[in-house]
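S.K.: dropping the sequence and predicted coords here.
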Amino acid sequence: MNGSENGFEVLQPGPMSLLQDAGRLGWQHLGVSPAGPLDLHAAAWANHLLGNAWGAPLLEVALGGLQLRSRVDSWVAVCGADVVIEVDGVPQANWSRFAVRAGQQLQLGYARSGQRAYLAVAGGFHGPTQLGSIATQQRDGLGGLHGDGRALQAGDWLRCAAAHLPGVASVPWPYVPDYHCRPLLRVITGGDALSFSEDQLQGFFAQAWQLSPQSDRMGARLCGAALTVPVLTSARQWSQGVSNGAIQVPADGQPIILLADRQTMGGYPLLGWLHPLDLGRLAQCPAHHELRFTAVSLSDAQAELHEFYRFFRE
């Protein structure tokens, strides 16, 4: 740590705190997944509250338990999981921005609902980039504070610039999710969906699934009444590129929803894709949480995603 630099010292990193940005885009043809925040909604609001550029580097804090000491007068915003937020013991509102002065300690308690909190700082955190991104990808050992995919550790130094904003601000309440409720997640059917029998396709939407404890940043694994996996034609015997939200159905009939750290190719039948704006809601669900799905048209999903990007990126 260089005492002449501005930033935050990591006193306690929590179970897993990762430096993320908009993702490592444009490298999937070489087998490099994009990484980036699992909950795009919460991450986008955290940066937006501070006036940061789209995808400015921030922290994805799994389950909470993070403690930082500031060496700079700045502003931070926290959105996502319901965690107790304190600056020198003084409570701060979630889904809001607030000032942190040099010498003060910022603490995030453990999540009471939701799984991931996003902590942004005015101007974004600074760090080395690899393949054009600072995003942490643990599986491939890419990105992060040290460029090797490691999660934050005690003693790490998060560099940022001093900043001054006019005052506190919060996300309007209609845009703050309730992580206690059972989500109804929207699916764009496609891929190999027509290869599934009609009763199997209806069965996917009719039943309540549970989120498996084996889920991680690569994929959310579902547990429920197994689907019968179709036998694909010879034209689909080869693996194909897969994207964020793709719903694979492996031989055991238990679907997997691919997430930010996914592989870039896959050969399992694809039932469809989770609505991109529902991936964040999925990322906030704890193990064994009940999940239900409903169909959404591609055009409706595209229109909603367009409005999301228009608001946050323009």
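M.R.: Here it is on my side, so go on.
S.K.: could you use CA atoms for every contact and neighbour count after this?
M.R.: OK.
S.K.: show me which residues of stretch 28-37 are buried.
M.R.: 28, 32-37 (16 or more other Cα atoms under 10 Å).
S.K.: and for stretch 250-260?
M.R.: Buried residues in stretch 250-260, defined by neighbour count with 16+ other Cα under 10 Å: 250, 253-260.
S.K.: the structure to be compared is supplied as follows:
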Amino acid sequence: MAALVVQHPGMLSLLQDLGRLGVAEQGLSQGGAVDLHAACWANYLVGNIASAAVIEITLGMAQFIAVEDCTLALTGAPMQPLLDDIPMESWQCVFMRAGQTLKLGGARHGLRAYLAVQGGFLAPDVLGSCATVVRNQLGGLSHGQPLITGDRVPFAYACPDPTMLSRHRQTPSRFIPDYSQPITLRVIESYQAAAFQAAEKARFYASRYTVSQETDRMGCRLSGPAIQAEIDGIISEGIALGAIQIPPDGQPIVLLNDRQTLGGYPKLGCVARVDIARLAQAAPGTSVQFIQGDLAVLSEEWRQFSRFFGLPF
């Protein structure tokens, strides 16, 4: 069977797709690629549908060997990829021969890279998705476990398309993010924004925060000027992707794909869906600032993104 063999998984390599939607009522996390921008481009470059499974590689230092010829693409954080010790370009489709080895260095900027193969990786479907959620023990090759050395990650074999390679299919430079830059995130305020006095909100928008070391797929923890709500907490309720929680210490937490389904901290609003991909690449120490977003503008941006990649939501 066509497959990539994991020679080294690096810090963390996970099979992901668009996520496990509609399962929050069962207490399960969404999962899925946290940087949807990079994941969708990886699939697009090799001719896959957006929901095809990819490998999400955190911090790099991973290594894979091809069992069959394949066409692949690597997007996201720059990790100095080598194909049999020859530098390989990211953000474009590349032909990999059977027996060749793909080696990734450490992430220079950003956190995560996405590896797609023409035909898509294959993994068991669990509640409509193969997304790996370690905390739920769901998805991936087996019970939500990260990839380990020796794993064979099968893919639907597709004879490499020479016309795709001859067209030198690559991502236009304007769509390749610079992960070394500070981040500005647009916010859609929620009904709970009324629980924050005008002075507290003004401090929130005027301040710069720093991504802390305590950041993972559940949420991005920030450190900076504390923000206080007029209420200590709320009755636990469902948490949306990108929700900005303000816990008692006043340090914002932006909830991501593997977030818990319920929470009782007040929420100032949500980070715009189209901006979450950039936050997903924010390494500890990255500077983050928030601005108020225009709902109509942000909704149109998301519609354009969804239409281009054919997303089902």
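M.R.: Great, that's in hand. Remember, predicted model here, so these are calculated numbers, not experimental data.
S.K.: TM-score of the superposed pair?
M.R.: The TM-score (TM-score structural alignment, normalised by the length of structure 2) is 0.95; 306 aligned residues with a Cα RMSD of 1.2 Å.
S.K.: so which residues of structure 1 form helices?
M.R.: Secondary structure of structure 1 by DSSP state H: the helices cover 40-49, 198-206, 279-283, 298-313.
S.K.: the first one vs structure 2 - mean distance after superposition?
M.R.: Compared with structure 2 after the fit, helix 40-49 of structure 1 shows a mean deviation of 0.5 Å (mean Cα distance after the TM-score superposition for structure 1).
S.K.: so who does the residue nearest the centre of structure 1 touch?
M.R.: With distances taken as Cα atoms, centre = their mean, residue 38 lies nearest the centre of structure 1, 1.3 Å away. Taking Cα atoms under 8 Å, 6 or more residues apart in numbering, we find residue 38 of structure 1 in contact with 217, 259-260, 279-280, 283.
S.K.: same check, this time on residue 58 of structure 2
M.R.: Contact analysis of residue 58 of structure 2 by Cα under 8 Å, 6+ apart lists 10-13, 111-113.
S.K.: try residue 125 of structure 1
M.R.: So residue 125 of structure 1 contacts 56-58, 158-160 (Cα under 8 Å, 6+ apart).
S.K.: for it, give its distance to residue 171 of structure 1.
M.R.: Going from residue 125 of structure 1 to residue 171 of structure 1 by Cα to Cα, to the nearest Å gives 21 Å.
S.K.: try residue 204 of structure 1
M.R.: Distance from residue 204 of structure 1 to residue 171 of structure 1, by Cα to Cα: 34 Å.
S.K.: could you pull out the strands for the stretch 151-300 of structure 1?
M.R.: With strands called from DSSP state E, counting those that start in this stretch, the stretch 151-300 of structure 1 shows them at 157-159, 169-170, 184-189, 209-211, 219-223, 240-241, 246-248, 256-258, 265-266, 270-274, 290-295.
S.K.: for those, which one sits closest to residue 130 of structure 1?
M.R.: Ranking the strands of the stretch 151-300 of structure 1 by their distance to residue 130 of structure 1 (criterion: Cα to Cα) puts strand 157-159 first, at 17.1 Å.
S.K.: what's the closest one aligned against in structure 2?
M.R.: Here strand 157-159 of structure 1 aligns to structure 2 at residues 152-154, judged by TM-score structural alignment.
S.K.: ok, stretch 39-59 of structure 1 next?
M.R.: Stretch 39-59 of structure 1 corresponds to residues 35-55 in structure 2, going by TM-score structural alignment.
S.K.: figure out the length between the terminal residues of that stretch.
M.R.: Terminal residues of stretch 35-55 of structure 2 lie 12 Å apart, using Cα to Cα.
S.K.: what of stretch 277-294 of structure 2?
M.R.: Distance between the two ends of stretch 277-294 of structure 2: 18 Å, counting by Cα to Cα.
S.K.: name all residues that make contact with the aligned residue in structure 2 for residue 133 of structure 1.
M.R.: In structure 2, the residue equivalent to residue 133 of structure 1 is residue 129, according to TM-score structural alignment. Residue 129 of structure 2 sits next to 17-20, 139 when contact means Cα under 8 Å, 6+ apart.
S.K.: ditto for residue 143 of structure 2
M.R.: Going by Cα under 8 Å, 6+ apart, residue 143 of structure 2 touches residue 137.
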